[in-house]
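1. Task: produce atomic coordinates for the following.
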Amino acid sequence: MEDSAAAAAVAVVTVPFPTQGHLNQLLHLSMLLASRGLAVHYAAPEPHLREARARVHGWDAAGALRLVAVRFRALDIPGGYASPPPDPSSPFPGHMMPLLEAFCDGARTPLAALLRELSACHRRVVVLHDRMAAFAAVEAARIPNGEALGVHCLAASYNVGWVYPAHRLLVEHGLVFHPPDACTTKEFVALAKRMGQERRRAAVAGMVVNTCRALEGEFLDVLAPIPSMSHGKPVLAWPMHSDQPWDAELVCKYLGAGVLVRPWEERHDVTPAAAIREAIERAMASGDGAALRARAAAIGEAVRAAVAEGGSLRQDMDDLVAYLTR
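-> Below is the predicted model:
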């Protein structure tokens, strides 16, 4: 009863960045927290609420009940921005920049109103915000019973490359970290830097990282892409933009559980069908592929064990809930 009362006294507001890979991760986290009895409010523009609900997958029958337990709150942002057509010469979705900038500029006011509403009827309001939606941390600091935790949706090891591209872990494993300005656009880098300045303005209680020791243990020791790896199948990596080049390095070189179809350095070239066929055959029918599949299966088993009862990830979630409801 005491645990239930503590959970009910806390409101959790999750604020995702409005792109699919970010929306999905924050929704899964919201569902997990709601299943522990927490009042979870998932806040995003209405079109992205619909997108997140429509695309959520990977849950059993009980997952539908968890989704119902999450309260979806629309953040109305000003319209009037014009999105250009996609640039066929660039794999990065730069045409979304007007929307992303409108979100970071316009979602602040409706979010502040939501936080004030929840602050009046809860002992504590915790904002779990995507690090690319760091304005939410500033708004959390404005209410007397609010606090913010940033959610890092990229690989934990990405932070190592960001801070120190020549770190010994990268060098020892032959990993190459491509800087953000090589994998995105200058406009997106500018937005990321602006959100970084927002984070430094606010008092943030900490950071939640989506990973586990079975995947990135060495990197987590330095710092204190689970879904695909948990199936125990080898990955065919084809990096296109953003953090994908690093994910390919991590899966293929560090974890040894994938085949690189097209190196990042060849992103401007047309990949011939023969190269794609060769990568598939290597993963499925070669001697190297047998070792690859065995490694992927072992990693999948380790990840599933981490989320099972008594596993390290289950304990991490218990610790997070205990912290939120303290």
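2. all contacts plus neighbour counts: C-alpha atoms, from now on.
-> Noted.
3. all helices of the stretch 1-150 of the chain, in order?
-> All helices of the stretch 1-150 of the chain, identified by DSSP state H, counting those that start in this stretch, fall at 2-8, 20-35, 46-55, 62-69, 97-106, 108-119, 135-140.
4. Who are the packing partners of the fifth one?
-> Where contact means 3 or more Cα pairs under 8 Å, 6 or more residues apart in numbering; DSSP states H and E, helix 97-106 is packed against helix 186-201.
5. Which residues outside the helix it packs on are in contact with it?
-> 94, 97, 101, 131-135, 137-138, 180-181 (Cα atoms under 8 Å, 6 or more residues apart in numbering).
6. Which positions in the following helix or strand past it come out as buried?
-> Moving toward the C-terminus from helix 186-201, the next helix or strand (DSSP states H and E) is strand 206-209. For strand 206-209, burial by neighbour count (16 or more other Cα atoms under 10 Å) applies to residue 208.
7. and for comparison, fold this next one:
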Amino acid sequence: MASGDTDNQTKVVVVMVPFIAHGHLNQLLHLSNLVSSYNIPVHFICTTSTLHQARSRLQGLATSDPMIHFHQFETPPFTSPPPDPTNHFPSHLQSSFESTLHLRRPVFDFICSVSKTATRVVVIHDALMSYVVQDVKSISNAECYNFRPLSVFYTFWDLWEKAGRPFEVDMELFNKLPSQNGIVSAEFRLFAKLQHPHMNNDVGDLFDSSRVIEGEFLEYLEREEISGKKKIWAVGPVNPVHTSDVTVLDKNRHKCLQWLDKQPVNSVIYVSFGTTTTFTDDQIRELAIGLERSEQRFIWVVRAADRGDMVGLKDRLVTLPDGFEERVKGKGLIERGWAPQLEILDHSATGGFMSHCGWNSSMESISMGVPMATWPMHSDQPRNAVLITEVLKIGVVVKDWERRNELVTALAVEKAVITLLGSRQGYEMRKRAAKFGDDIKLSMIEGGASRLEMDSFISYIRR
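-> The predicted model follows:
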């Protein structure tokens, strides 16, 4: 391992600068593992509270690798209101997002110190931390790479429209894309706008994606009319594709996995809406009734969204309909805490995933060969749902974005679950999803498409 390397003046050192939202943080932690496997030391910058959260959630990934060094920085105090179930976008996190702007100086000072003992410092930053790393361009032996945490599909269409539609594409598909209206709050749009000018400092872009699933859109994105001469690498999936690779801190298997062990193959739908979603009581009731009436097996992660100060998990106990848990006992499992999502998706009993379509969850599902029931909430999620249902054809719609302000009925939930788990259509989706999962696993081994992309990136930063 490189930790034993005494030639401190010839090292390439990587500094990861993640955004604090869990889905973003998760991706760069996984990428840290991939980079460190090439015998390159990684310095991972994080706020104190988010690092504590990551250590508790990520099943020991990265946090036990001696090649990965964690550095905690404090941010000024900020307000941390509870999540608003009536708001699709997690506006309650806005103050915590803005607190990251204060990291500009300490991050720069840290990278300066690292640059004194390395030939080259490679700064990989989340797109939403571009403002924070803007001063790195003044360090002669440091260079920045923009990690884009969203799908290539979403990114291409967004940039293509902003570039004035510079070349012809499949207009039939374009016309199926939901509008961008309402995907983020006005405050977040301003926060994102702060980042844009500083992305010009980057050598290239990294994506948590694979040419196996988004090859056509990567080729579009690589055209000079869209990306100029900027380099692009699709190094994903960054998450492990075999959960046996995951070091589990707890010697006992999680109760969700023990329960899955007792279920038939492809018989369970996993229901989880990420870390930023909180439903109204009415929506919780409709979802519960729909799951019950489907008469299919399920694991449902029932929890309020994260709060900005990372302590929100127990602040609002989600109330389920009277008698629901007793009625579904044996057929359904309610998980109110943190669930090991990767391992659940990789389990042979899991036959579907009802999801908000965040790109982190989507890539995990695709790489594990699991079809999806799509229920987008905000940001890139509505267009990710189109990729899953219309392009890859491995998903069924639970909620259409254009009807985002309507309650999803129990009937809609029931229909989606039965389609995914109990119909010929669902069987065909599962076959296609399994093929994508197999292809992705092959892409990660020596000579595979994603492995070649990662090799190319590592070769470039070692040039």
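8. quick one on the thing from earlier: any of the contacts of helix 186-201 of the first structure buried? List them.
-> Buried subset of these (neighbour count, 16+ other Cα under 10 Å): 94, 97, 131-135, 137-138, 180.
9. Walking through the first structure, point out its strands one by one.
-> With DSSP state E, the ranges of strands along the first structure come out as 10-15, 39-44, 71-74, 124-130, 146-152, 206-209, 235-237, 258-260.
10. what would those strands look like in a markdown table with distance to residue 323 of the first structure?
-> Rendered in a markdown table, the data for the strands of the first structure read as follows (distance: least, Cα to Cα, whole Å):
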| stretch | distance to residue 323 of the first structure |
| --- | --- |
| strand 10-15 | 11 |
| strand 39-44 | 15 |
| strand 71-74 | 21 |
| strand 124-130 | 10 |
| strand 146-152 | 11 |
| strand 206-209 | 11 |
| strand 235-237 | 35 |
| strand 258-260 | 36 |
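11. Tell me which of these approaches residue 165 of the first structure most closely.
-> Evaluated over these, closeness to residue 165 of the first structure peaks at strand 146-152, with 18.5 Å, by Cα to Cα.
12. The second structure: matching residues for that closest one?
-> Residues 142-148 of the second structure are where strand 146-152 of the first structure aligns, taking TM-score structural alignment as the criterion.
13. Against which helices or strands is the longest helix belonging to the first structure packed?
-> Among the elements of the first structure assigned as helix by DSSP state H, the one spanning the most residues is helix 287-307. The elements that helix 287-307 of the first structure packs onto, with contact taken as 3+ Cα pairs under 8 Å, 6+ apart, are helix 213-223, helix 226-229, helix 273-285, helix 312-324.
14. how long is stretch 405-414 of the second structure end to end?
-> For stretch 405-414 of the second structure, the separation between the terminal residues is 20 Å (Cα to Cα, to the nearest Å).
15. before we move on, the earlier item: figure out which of the strands of the first structure is closest to residue 310 of the first structure.
-> Between residue 310 of the first structure and the strands of the first structure, the shortest separation by Cα to Cα is 19.4 Å, and it involves strand 206-209.
16. Which stretch of the second structure is that closest one matched to in the alignment?
-> Taking TM-score structural alignment, strand 206-209 of the first structure hits residues 204-207 over in the second structure.
17. what about the matching stretch, distance to the chain center?
-> When C-alpha coordinates are averaged (Cα atoms, centre = their mean, to the nearest Å), stretch 204-207 of the second structure and its chain have centres 15 Å apart.
18. same check, this time on stretch 411-421 of the second structure
-> Centre to centre, stretch against its chain (Cα atoms, centre = their mean), the figure for stretch 411-421 of the second structure is 25 Å.
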